[in-house]
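Peer 1: sharing a model that was predicted from the sequence below.
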Amino acid sequence: MTTPDHQSPAPQPPVPTAQDRIYRSPMALAGGVLLLLVVGWLGFDALFQGHGRAPWLALAGMILAVPLVVAFTLRPAVFAGEDRLRIRNPFRVVSLPWGEVASLRSGYSNEVVAKSGAKYQLWSVPVSLRARKKAEARKARAASDAAHGGGPARRGFGGLGAFGAGAGAGDQSGPTRAETDQVMDELRELLDRRGEEESAQGEVTVRWAYEVVAPALAGAVLFAILLATG
């Protein structure tokens, strides 16, 4: 009597060779926490201290506001791995293998362009025109110093000690690229290095963030009903 062949275990997914780089906006995170504190303070005050319809309006407002605040401040992030780029925007999560990325563009916003022509904005990597201007000014000062054979120590009034030198060094010590532009440079480097790799091929997937849309929609409907029946 023959026995059935031993079945081999299902293949396991490959172990990542490196941890994903995560890019988020510190200003958005700080603003989101502050907004949540304000919404919670006002909402719970109206919920427990209000009279008549005020508690119900406060509840509906909180159900609507909290998911939206989280969506636009705490949620956005970019995860850059060796094989794919995952973009978590307020209402969608987009996963692009590097082989499907055509380019990464920076203008008034940072965005990734897929080979299909679709464009996806990087919400967690916002463009700061002010930071760009400061970086360009530092770059111009550095180029001017190099052209004249001088350096930070030559700044000030006739070399009046360390104060003049220190002030010049502080003006020039900053980066000559804005922080978000440096992030885009890192993503382009990953694209150039990994775009042709076999493990970085595949399909682009887009998933709607129903965990954000559903409660926000429920809050909006409840708020509209309360206003209509008032």
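Peer 2: Yep, that arrived. The structure presented is a predicted model; accordingly, all values stated were derived computationally and were not measured.

Peer 1: can we go C-alpha only for contacts and neighbour counts from here?
Peer 2: OK.

Peer 1: tell me how far Ala224 lies from Leu64.
Peer 2: Applying Cα to Cα, to the nearest Å, the value for Ala224 to Leu64 is 11 Å.

Peer 1: for the two, indicate the residue with more neighbours.
Peer 2: Each of Ala224 and Leu64 had its neighbours counted (other Cα atoms under 10 Å), and the higher figure belongs to Leu64 (23 against 14).

Peer 1: strands of the protein, start to end?
Peer 2: Secondary structure of the chain, counting by DSSP state E: strands at 21-23, 77-80, 84-88, 92-97, 101-106, 110-114, 119-121, 205-208.

Peer 1: in CSV: those, plus distance to Pro13 and mean neighbour count.
Peer 2: What follows is these, written out as CSV (distance: least, Cα to Cα, whole Å; neighbours: other Cα atoms under 10 Å):
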stretch, distance to Pro13, mean neighbour count
strand 21-23, 20, 14
strand 77-80, 18, 20
strand 84-88, 15, 24
strand 92-97, 16, 20
strand 101-106, 23, 18
strand 110-114, 25, 19
strand 119-121, 27, 16
strand 205-208, 18, 12
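
Peer 1: ok, and here's another one to check against it:
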Amino acid sequence: MTDSDGTPDQGSAAPEQKYADRVQRSVPGIIAGVMLLAIAGWLIIDAVINGTGRTPWIALAAAPVFAFPVIAYTLRPAVLSNDRRLLVRNPLRTIDVPWASVEGLKAGYSVELFAGGKKYQVWAVPVSLRQRKRANRTAARAAASGDTTSSRWSVPAGRTARPGQSDPTRAWSDQVVSELQELADTNAANPLAAGEARVTWCWWIIAPTLVGLVALVALIAAT
């Protein structure tokens, strides 16, 4: 097909991203969240079925107060990246940053994103000091033995680094930060990666939690 000026039609998807979003998130956090929700669900259902008086209503009011924060802090956090932007899903906020606006990333005691003159915590990539120390010991042993292959980045291009999968001499959080910084440096000049950072609040987490909290306080005060 051709456009009206006779040039080949590139299609509407031509300027879009080169690859789908890469996703980084904490697997232990997800597992912990699922377990907490399962235990809380069992306790709440038991209270609703077997409770007397206001107990079933208190249990129902407590459900969103517990469930939504657990979802926010364990299941929701994620980091998505492509050739256009970096999207950070924190418990209560979403930070959408085009690569041109990324000023830097740092993994200290936590992973931090610097954009638009502000600093944002990246909840989805927790820093494990124990893992970092173990990686440093592995790197020291590799250096002492003259083994250079064990410290080589081994994740193929386009794939997400996973703990223990790629470079045993670097902690997972440090690997993720390096990968994201490389994407920022590579795509900063991309015209589609221009723009300012946008921050939005996660109201589907905040609103039900507040409503449940008000109902819970009212029910407890009425007893």
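Peer 2: It's in. All figures in this text were calculated on a predicted structure; none of them were measured in a lab.

Peer 1: now compute the TM-score of the two chains, please.
Peer 2: Scored by TM-score structural alignment, normalised by the length of the second structure, the superposition of the two chains gives a TM-score of 0.84; 195 aligned residues with a Cα RMSD of 1.9 Å.

Peer 1: one step back: nearest to Ala140 of the first structure, of the strands of the first structure?
Peer 2: The stretch from these with the least distance to Ala140 of the first structure (Cα to Cα) is strand 101-106; that distance is 20.8 Å.

Peer 1: which strands or helices does the closest one pack on?
Peer 2: Helices and strands in packing contact with strand 101-106 of the first structure are listed as strand 110-114, helix 179-194; criterion 3 or more Cα pairs under 8 Å, 6 or more residues apart in numbering; DSSP states H and E.

Peer 1: average distance between it and the second structure?
Peer 2: Between strand 101-106 of the first structure and the aligned residues of the second structure, the post-superposition mean distance stands at 0.7 Å (mean Cα distance after the TM-score superposition for the first structure).

Peer 1: residues contacting the residue opposite Asp174 of the second structure in the first structure once aligned?
Peer 2: Under the alignment (TM-score structural alignment), Asp174 of the second structure pairs with Asp181 in the first structure. If a contact means Cα atoms under 8 Å, 6 or more residues apart in numbering, then Asp181 of the first structure has 106, 127 as its contacts.

Peer 1: repeat that with 10 Å
Peer 2: For Asp181 of the first structure, the set of contacting residues under the criterion of Cα atoms under 10 Å, 6 or more residues apart in numbering consists of 106, 110, 125-128, 131-132, 187.

Peer 1: which residue would you name as the spatial centre of the second structure?
Peer 2: Residue closest to the mean C-alpha point of the second structure, counted by Cα atoms, centre = their mean, is Ala78 at 1.8 Å.

Peer 1: that one and Ser110 of the second structure, how far apart?
Peer 2: When distances are taken as Cα to Cα, Ala78 of the second structure and Ser110 of the second structure turn out to be 15 Å apart.

Peer 1: can you give me the helices for the second structure?
Peer 2: In the second structure, the helices defined using DSSP state H lie at 27-50, 55-70, 129-145, 172-187, 203-222.

Peer 1: which stretch among these comes nearest Tyr19 of the second structure?
Peer 2: In this view, the helices of the second structure are compared for proximity to Tyr19 of the second structure by Cα to Cα, and helix 172-187 is the closest at 12.4 Å.

Peer 1: check the mean deviation of the closest one from the first structure.
Peer 2: Between helix 172-187 of the second structure and the aligned residues of the first structure, the post-superposition mean distance stands at 0.7 Å (mean Cα distance after the TM-score superposition for the first structure).

Peer 1: in that helix, what counts as buried?
Peer 2: Neighbour-count burial for helix 172-187 of the second structure flags 172-177, 180-181, 183-184, 187 (criterion: 16 or more other Cα atoms under 10 Å).

Peer 1: kindly report the same for stretch 138-151 of the first structure.
Peer 2: Along stretch 138-151 of the first structure, these residues count as buried under the neighbour rule (16+ other Cα under 10 Å): 138-139, 141-142, 151.

Peer 1: before we move on, the earlier item: can you put the helices and strands packed on strand 101-106 of the first structure in CSV and add distance to Gly202 of the first structure?
Peer 2: Shown next, in CSV, are those (distance: least, Cα to Cα, whole Å):
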stretch, distance to Gly202 of the first structure
strand 110-114, 12
helix 179-194, 13
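
Peer 1: so which of the ones you listed comes closest to Arg24 of the first structure?
Peer 2: helix 179-194 (10.1 Å).

Peer 1: quick check: angle from the closest one to helix 129-147?
Peer 2: Here the directions of helix 179-194 of the first structure and helix 129-147 differ by 80 degrees (axes from the mean of the first three to the mean of the last three Cα atoms, to 10 degrees).

Peer 1: and the angle from helix 179-194 of the first structure to strand 101-106?
Peer 2: 160 degrees.

Peer 1: how far off centre is helix 179-194 of the first structure?
Peer 2: Remark: helix 179-194 of the first structure is offset 14 Å from the chain centroid, using Cα atoms, centre = their mean, to the nearest Å.

Peer 1: now do the contacts for the nearest residue to Glu197 of the first structure once chain neighbours are set aside.
Peer 2: In space, and not counting its chain neighbours, Glu197 of the first structure is closest to Gly99: 7.5 Å by Cα to Cα, 6 or more residues apart in numbering. Residues in contact with Gly99 of the first structure, defined by Cα under 10 Å, 6+ apart, are 83-84, 114-115, 191-192, 194-204.
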